[in-house]
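*Asks:* sequence-free structure coming up:
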C-alpha cells in the first residue's frame, strides 16, 4: 500500500487549482464569480486576441497566464502581457504547493521538475536497492527502505518553511522527494521478488495480483485522506505517520529461501522452508531439498556465477530479452503514469476522478487475475498493449469529427480515457510478473531494478508530456502514449511463454527457454549446449 501512496500524494499536494491573473487595480482580489466576471470584462484575452498574440498556447492557457495590456489612452490593446501575480480557486484545495510556490504558466517547470526528479530517484533507488537486494538479501533492503521512507516523509512535511524562503524550501523538498522515491523502489522491487520466490509456479500470479490489489487500496486510502485533509502539509504529515508501523516489518518478514540457497546458506533456507511447511500443514521433502543443495553446490563449485548487470547480456537469448524488457518497461511506465497522472483530462471532480481511476485499475487487476493462468502472460500482455495503442489513436477522429458536438465529444473522450486506464493498468501489472519469470534467481532483483530504472525514463517523459505537450493540445500526450504502446505490444511477441514453468535459477535455464522467433534447430542446439537433459531440482518441488 505504501509505495503508491507516496507516488500519488503529489497529485494532491501539488494539485493545480483553477486560477487567473490577479486584477492589476484590485488590492484584495479573490477567485470568485463576481471578481472573475470583472476581470474577464476588462483584462481577460479573447480567443481572437490569443490566436493573434499567443499562437503556441492553447486558449485556456492563454486566458489564464496572460492579460490585456492597453495603450496609453486605454482604448486599444497594445499586446498581451504575462501575469505577475495570480489568484487561485480554493473551493476544492485549501492550500497546495502550486499556489505556495506559484508553479503555474512560465513557472510550471518547477512543478514538473519535482516529479521528474522524483522518478529519477526511482531510477537510482531501483538500481541501488535492486543490486543490494541480490547481494545482501530482500529482507534487509526492505527494512532499511521503510526507515528511509519515514525519514523522507517527515523531511517533506517540515523541510519547506516560509522563513527559509521559496528556493531553500524547494531544494529541501526536492531532496526529500528523491529519498522518498529511492525508498519506494527498495520496498516495491524487493517485496515483489520476495513474494514471487516464496511460492510455487501456480501461485506466483496470486502473489503478484494480491500486491496489485494493495497498490489500489493504497490509492483509495490516499484519496480518502486527501479529501479529508486539503492542505498539502497536513496531508503529507498524515501519510508519513501511516508509514511508521511498517518500519517494524523487518522483524516479521522472512528472508527468501531461494535467495539463501543461491548464496549457499542452506541451513537458514531449510529452517524457513520447514516453518513454511508447518504453517501450510505440508510435509517437508528432505530428499528433494538435499538434491537441490547438491545441484547448487556443484553450480557454485564448477561454475562462476555472474552476478550484476553484465550477466543480463551474457548470452544471445537473455540479451534480447533484457533489451526488449528495457523498452517494455519504458513504454509501460510512460503509458501507466502518464494516464494515471492525467485524470484531470476526465473533466470530473478531481477526487471523483482519482477514485474512479482506482476502481478501473482494480477491475483491470481482477480481470488479469482471472485470465493469466488460463491464457498465459504473453497473449494478454500483447493484446492489452496493442489495444491501448489503437484506442488512443481513436482520439484523432473523435476530435476531428465531433468538434461541433462538444457534449458527445466529452462523453466519448471520457469512455476512451477510462478504457486507456484499464488497459494501461493491466499491461503494467503483467510486465511486473512477466519480468520476474524471465530472469534467473541470482540476478532477478538486479534485473528488475534495471528494468525499473529504465522504466522511470518513461515516467519522466509522461510527466513532461502531461505538463508541456498538453499546454499545446490537451490530447497530444494520449496520441504519444498510443504509438509507443503499439510498438511495445508488437515487440513483445518474441518473448517465450512462462505459464506453469518454474522460475529459472541460472542464465542457462533462461537460454533454454528460447525466443518465439528462434528456429527449432537453433533452440535445440542451445538446449544441448546447456545440458537440458538434466532437470535441476527447484524449491517448487518441496
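*Replies:* Looks like it came in fine. The structure displayed is predicted, hence computed values, not measured ones.

*Asks:* From here on, just use CA atoms for contacts and neighbour counts.
*Replies:* Fine.

*Asks:* where does residue 67 land in three-state SS?
*Replies:* Under the three-state scheme (DSSP: H, G, I helix; E, B strand; the rest coil), residue 67 adopts strand.

*Asks:* Now for it, how many residues are close by?
*Replies:* Using other C-alpha atoms under 10 Å, residue 67 is surrounded by 27 other residues.

*Asks:* Contacts only, for it.
*Replies:* Residue 67 makes contact with 21, 43-45, 80-83, according to C-alpha atoms under 8 Å, 6 or more residues apart in numbering.

*Asks:* go on, residue 458?
*Replies:* By C-alpha under 8 Å, 6+ apart, the contact list for residue 458 reads 329-335.

*Asks:* what sits against the nearest residue to it once chain neighbours are set aside?
*Replies:* Closest residue to residue 458 apart from its sequence neighbours, by C-alpha to C-alpha, 6 or more residues apart in numbering: residue 334 at 4.0 Å. Listed by C-alpha under 8 Å, 6+ apart, the contact partners of residue 334 are 455-462, 481.

*Asks:* same check, this time on residue 42
*Replies:* residue 68.

*Asks:* Tell me how far it lies from residue 22.
*Replies:* Look at residue 42 and residue 22: by C-alpha to C-alpha, to the nearest Å, they are 12 Å apart.

*Asks:* Also residue 136?
*Replies:* Residue 136 is 56 Å from residue 22, by C-alpha to C-alpha.

*Asks:* quick one, which of the two is more surrounded?
*Replies:* Each of residue 136 and residue 22 has its neighbours counted (other C-alpha under 10 Å); residue 22 has more, 24 against 14.

*Asks:* Just confirm the more buried one contacts residue 88, I think it does.
*Replies:* No: in this structure, residue 22 is not within contact of residue 88 by C-alpha atoms under 8 Å, at 9.1 Å.

*Asks:* Next secondary structure after the helix or strand hosting residue 296?
*Replies:* Assessed by DSSP states H and E, residue 296 sits inside helix 286-302. Toward the C-terminus, helix 286-302 is succeeded by helix 316-340 as the next helix or strand (DSSP H and E).

*Asks:* Okay, buried residues for that next one please.
*Replies:* 317-322, 324-340 (16 or more other C-alpha atoms under 10 Å).

*Asks:* who are the neighbours of whatever helix or strand comes next after it, in terms of helices and strands?
*Replies:* Going down the chain from helix 316-340, the next helix or strand is helix 350-375, by DSSP H and E. Judged by 3 or more C-alpha pairs under 8 Å, 6 or more residues apart in numbering; DSSP states H and E, the packing partners of helix 350-375 are helix 201-228, helix 406-438.

*Asks:* then this one, side by side with the first:
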C-alpha cells in the first residue's frame, strides 16, 4: 500500500491500520525523510517566531536604561536660558550643576573621584554649605535616551528599587509561563498554545507601551514574560518533534541563532528609536502576524499520536507526502509500536523513580546554566562604554557559542559530555578571575569572564537539546517547562546573589563557580541520547536510562518485566 490519499477510503484504511499496528512516527520519517522540504518550510517559519521572545527578553536594558540625573532647580532656569544662547547645552548643564548640586566622593578599587549628587541640592545658589533633598523633581541626561521608564516614572533615589521590581515581575511571568503554557501545550496541543501565547504577547505588549505608572508597567511585563516563555518553549518543542533523530541537534540549535539575531535586532532598533514606548510597540505588534500560522504550520504528529488522534496525524503526514513526493510501504512491515494512548500529566514526571531522577537532575542543570548565563551577562554589561555596542557584542558572542553547540553534541562526546565540559569550563574560568589583578591587568579578568559567558551560553543551548530528547512526548513540553521554571528562579536570584558581595567580595563568584562545577559532574548521571529515537510514551521515558536496559542500533528493546512494572506504576 502506498500513502497517497487519493480517496477517503484509502485514508480510512491507513488510519485503521495505524491503530492496529501502532505505528511510531520515527518509522514513518524513514520514508518521508527526517528533514524534508515540507519540514524545512515549517521549521524556518517557526524560527522567525523566536525573534520576538529574544527582543522582549533583553528589551528592559533599553526600556529602563539608567541615565545621569540630578535635582531640578527651577530658580536657575533663567541662567540656563541665558547661557544656552551662546554656548553648548553640555556647558550650560555643568554651569547650573556647579551652582546648585553638591559633589560626592565616588570610590572604587582603582581610584577615587567626585561626582554630582543625585538626590541632594544646595538650599540656594549662594549657600553652598547647606543641602536638602530634591524638592522639585529631577533633570535627566537625554543625550543618549530621549525617554525611558527610568526617566518617565522617576525611578531614582527613594524610588530606585522600583526599577528592579519590573525586572523581577518579568522573571516571575517567565516562571509562570514555563509551567502554565508548558502544561497547556501537552494538554491541547502545540499549535493552539502557540497561538494563545502570540495573542498574549501582542495584547499585553501593546498595552504596556501606554502604562501610566511603574506598577502598571511591571504588571503587564509579567504577562509579557509569560507569553515569551509560551512562544519559545512551544516553538522549540514543535520544531523538534517535526524532524527525525539525525537532525534534532541542527533544528534545536538553529533556533538559538534566531534568538541571538533577535537580540542583535533589538540593539539596532533601540539605536534608532530613542523613546521607550515606541520601541515597546515595535517589538510587540508583530506578534499578531504570527497568528496566521494557524493556517500554515501543522500540529505536531508526535503529539497527535501520543494522545490517540491518529486520523489527524495521518492527515498531516499526508501533507508531508504530497509536498515531498514520497511513498510509504505497507505499515505492517515495521516493528516499532506505540503502546497505547498516552496523555501525560504534571505528576507523571515525578511518579516513576527513573523519570523523577532525570527530571530533578535536568532542573538543577537548567538552574545552574542560566544562573551563570545571566549572572555573567550582568558583569559584562557593567564594563563601561557605549550601551548599544556592549549589548550588540553581548548578543554577537551567542553566535560562536551556538555554532559550537551545533557541532559539539554530534561528536563522540555526545550530549552529556558536551554539557559537562562546558559547565566545568565556565566554573574554572570564574575561579581564575579571583586570582587576576583588579586594575592594571583588568583585561585578563574581562577575558575570563567572556570565556565563562561563552561556555555558559553553550551549556544553555545544549541543555535545551538534551531535555527535548530525554522527556517522552506526552510530557515533553511540560518537562521543558518545569526545567525552564528552574531557570527563571535562577534569573530572580541572580541580582540578590550579586548583592551578597557586600558580605565578602569573592562570595558570588565562588557560589557561581561551585554550582557550575557540581552541575558539570551531575550531568554525567543522565543517559546519552545521541542517535536514539525520542521516547514516545511514558513507559519508554521511564525505561530509557535504566542501567539494565537493552539497546540496539535502532533504539531500545524494552525488557518485558521492566515494561510490565512500569505500566503498573503508571496505573497507580
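*Replies:* It's in. Small disclaimer: the values here were computed from a predicted structure and weren't measured.

*Asks:* what's the matching residue for the residue nearest to residue 458 of the first structure over in the second structure?
*Replies:* Matched by TM-score structural alignment, residue 334 of the first structure corresponds to residue 371 in the second structure.

*Asks:* From residue 484 of the second structure, how far out is that match?
*Replies:* Counting by C-alpha to C-alpha - residue 371 of the second structure and residue 484 of the second structure are separated by 12 Å.

*Asks:* Surely residue 140 of the second structure is in contact with residue 66?
*Replies:* No: the pair residue 140 of the second structure and residue 66 does not pass the contact test of C-alpha under 8 Å, sitting 9.5 Å apart.

*Asks:* Mind listing the shared neighbours of the two?
*Replies:* Contact criterion C-alpha under 8 Å, 6+ apart; residues shared by residue 140 of the second structure and residue 66: residue 151.

*Asks:* Count the neighbours of the aligned partner of residue 390 of the second structure in the first structure for me.
*Replies:* Alignment note (TM-score structural alignment): residue 390 of the second structure maps to residue 353 of the first structure. A count of nearby residues for residue 353 of the first structure, using other C-alpha under 10 Å, gives 19.

*Asks:* does the residue of the first structure most remote from its centre belong to a helix or a strand, and which?
*Replies:* Each residue of the first structure has a distance to the centre, and by C-alpha atoms, centre = their mean the biggest one is for residue 73: 54.5 Å. Counting by DSSP H and E, no helix or strand carries residue 73 of the first structure.

*Asks:* how close does it sit to residue 433 of the first structure?
*Replies:* For residue 73 of the first structure relative to residue 433 of the first structure (C-alpha to C-alpha), the value is 68 Å.

*Asks:* show me what contacts the alignment partner in the second structure of residue 273 of the first structure?
*Replies:* Under the alignment defined by TM-score structural alignment, residue 273 of the first structure corresponds to residue 317 in the second structure. If a contact means C-alpha under 8 Å, 6+ apart, then residue 317 of the second structure has residue 301 as its contacts.

*Asks:* With residue 118 of the first structure instead?
*Replies:* Contacts for residue 118 of the first structure (C-alpha under 8 Å, 6+ apart) come out as 174, 177-178, 180-181.

*Asks:* what about residue 13 of the second structure, how many residues close to it?
*Replies:* Here the count is done by other C-alpha under 10 Å, and residue 13 of the second structure has 12 residues near it.

*Asks:* tell me which element it falls in.
*Replies:* Residue 13 of the second structure belongs to helix 8-21 when elements are defined using DSSP H and E.

*Asks:* matching residues in the first structure for that helix?
*Replies:* Using TM-score structural alignment, there is no partner range for helix 8-21 of the second structure in the first structure.

*Asks:* Check stretch 144-151 of the second structure too.
*Replies:* The aligned range for stretch 144-151 of the second structure is 92-99, by TM-score structural alignment.

*Asks:* That stretch: end-to-end distance?
*Replies:* In stretch 92-99 of the first structure, first residue to last residue: 13 Å (C-alpha to C-alpha).

*Asks:* where do the helices sit along the stretch 1-150 of the second structure?
*Replies:* Secondary structure of the stretch 1-150 of the second structure (DSSP state H, counting those that start in this stretch): helices at 8-21, 25-32, 37-49, 51-63, 77-84, 89-100, 149-152.

*Asks:* Same check on the stretch 51-200 of the first structure?
*Replies:* 59-65, 97-100, 108-136, 138-158, 166-197.

*Asks:* Turn these into TSV, including distance to residue 228 of the first structure.
*Replies:* Output for the helices of the stretch 51-200 of the first structure, formatted as TSV (distance: least, C-alpha to C-alpha, whole Å):
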stretch	distance to residue 228 of the first structure
helix 59-65	28
helix 97-100	17
helix 108-136	23
helix 138-158	17
helix 166-197	23
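
*Asks:* Show me the one of the ones you listed that comes nearest residue 527 of the first structure.
*Replies:* Across the helices of the stretch 51-200 of the first structure, residue 527 of the first structure has its closest neighbour in helix 166-197 (24.7 Å, C-alpha to C-alpha).

*Asks:* what angle separates the closest one from helix 201-228?
*Replies:* With axes from the mean of the first three to the mean of the last three C-alpha atoms, to 10 degrees applied, the angle from helix 166-197 of the first structure to helix 201-228 works out at 150 degrees.

*Asks:* So which bits of helix 166-197 of the first structure are buried?
*Replies:* 169-170, 172-197.

*Asks:* So which elements touch it?
*Replies:* Using 3+ C-alpha pairs under 8 Å, 6+ apart: helix 166-197 of the first structure touches helix 2-8, helix 108-136, helix 138-158, helix 201-228, helix 444-464.

*Asks:* Give the stretch among those with the greatest mean number of neighbours.
*Replies:* The highest mean neighbour count among those, using mean count of other C-alpha atoms under 10 Å, belongs to helix 444-464: a mean of 26.

*Asks:* how much does that helix stray from the second structure?
*Replies:* Helix 444-464 of the first structure differs from its equivalent in the second structure by a mean of 1.5 Å after superposition (mean C-alpha distance after the TM-score superposition for the first structure).

*Asks:* likewise stretch 417-430 of the first structure?
*Replies:* Counting by mean C-alpha distance after the TM-score superposition for the first structure, stretch 417-430 of the first structure comes out at 1.5 Å.
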